[in-house]
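Student: only the shape, not the letters, is given here:
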């Protein structure tokens, strides 16, 4: 499990980005990878999964 903070999330389009707390890397997140509803600045935990354009955050839960 990784820890991070929601940097941006567009509820209408269903995607956003999470900034990893440890690496400062940004990861794409799609609404299909959410366990809980998220908003900008929420603290979250997540797993990483290879997607079409790199690593995506999946199993995203509010911390």
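Tutor: Received the coordinates, thanks. Keep in mind the model is a prediction, meaning the values are calculated, not measured.
Student: only C-alpha atoms from now on, for both contacts and neighbour counts.
Tutor: Will do.
Student: what ranges does this protein have for its strands?
Tutor: Using DSSP state E, the strands of the chain run over residues 2-10, 15-20, 26-30, 43-51, 54-62.
Student: same list, those strands, but as CSV with mean neighbour count and distance to residue 37 please.
Tutor: Shown next, in CSV, are the strands of the chain (neighbours: other CA atoms under 10 Å; distance: least, CA to CA, whole Å):
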stretch, mean neighbour count, distance to residue 37
strand 2-10, 19, 10
strand 15-20, 21, 12
strand 26-30, 20, 11
strand 43-51, 16, 10
strand 54-62, 19, 8
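Student: what about versus this one:
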């Protein structure tokens, strides 16, 4: 699993971005991934672990399986 820091997350808009610890491109995170996780919401600066998944339709990558970073 990758780890990163929540760059920003807006629950009203239902999405945000995670800055990967490896210095790669920011990763999109959708509200559905947050709802399916152990988090109620994400906070700026929060460190989390996640996996990435490509959307079948758009091909864009997003974060899934969010957990507390070890």
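Tutor: Structure's in. What do you need? Note that the coordinates shown come from a computational prediction; the quantities given were computed from them, not determined experimentally.
Student: picking up where we left off before, out of the strands of structure 1, nearest to residue 36 of structure 1?
Tutor: strand 54-62 (5.2 Å; CA to CA).
Student: the closest residue to residue 5 of structure 2 other than its chain neighbours and residue 10 of structure 2, how far apart?
Tutor: Counting by CA to CA, 6 or more residues apart in numbering, residue 5 of structure 2 lies nearest to residue 47, which is 4.4 Å off, once chain neighbours are set aside. Separation of residue 47 of structure 2 from residue 10 of structure 2 (CA to CA, to the nearest Å): 16 Å.
Student: repeat for residue 69 of structure 2
Tutor: Residue 69 of structure 2 is 21 Å from residue 10 of structure 2, by CA to CA.
Student: could you do residue 61 of structure 2 as well?
Tutor: For residue 61 of structure 2, the distance to residue 10 of structure 2 - CA to CA - is 18 Å.
Student: ditto for residue 37 of structure 2
Tutor: 16 Å.
Student: repeat for residue 48 of structure 2
Tutor: For residue 48 of structure 2 relative to residue 10 of structure 2 (CA to CA), the value is 16 Å.
Student: what's near enough to touch the aligned partner of residue 66 of structure 2 in structure 1?
Tutor: Applying TM-score structural alignment, one finds that residue 66 of structure 2 aligns to residue 60 in structure 1. Contacts were defined as CA atoms under 8 Å, 6 or more residues apart in numbering; by that measure residue 60 of structure 1 touches 33-36, 44-47.
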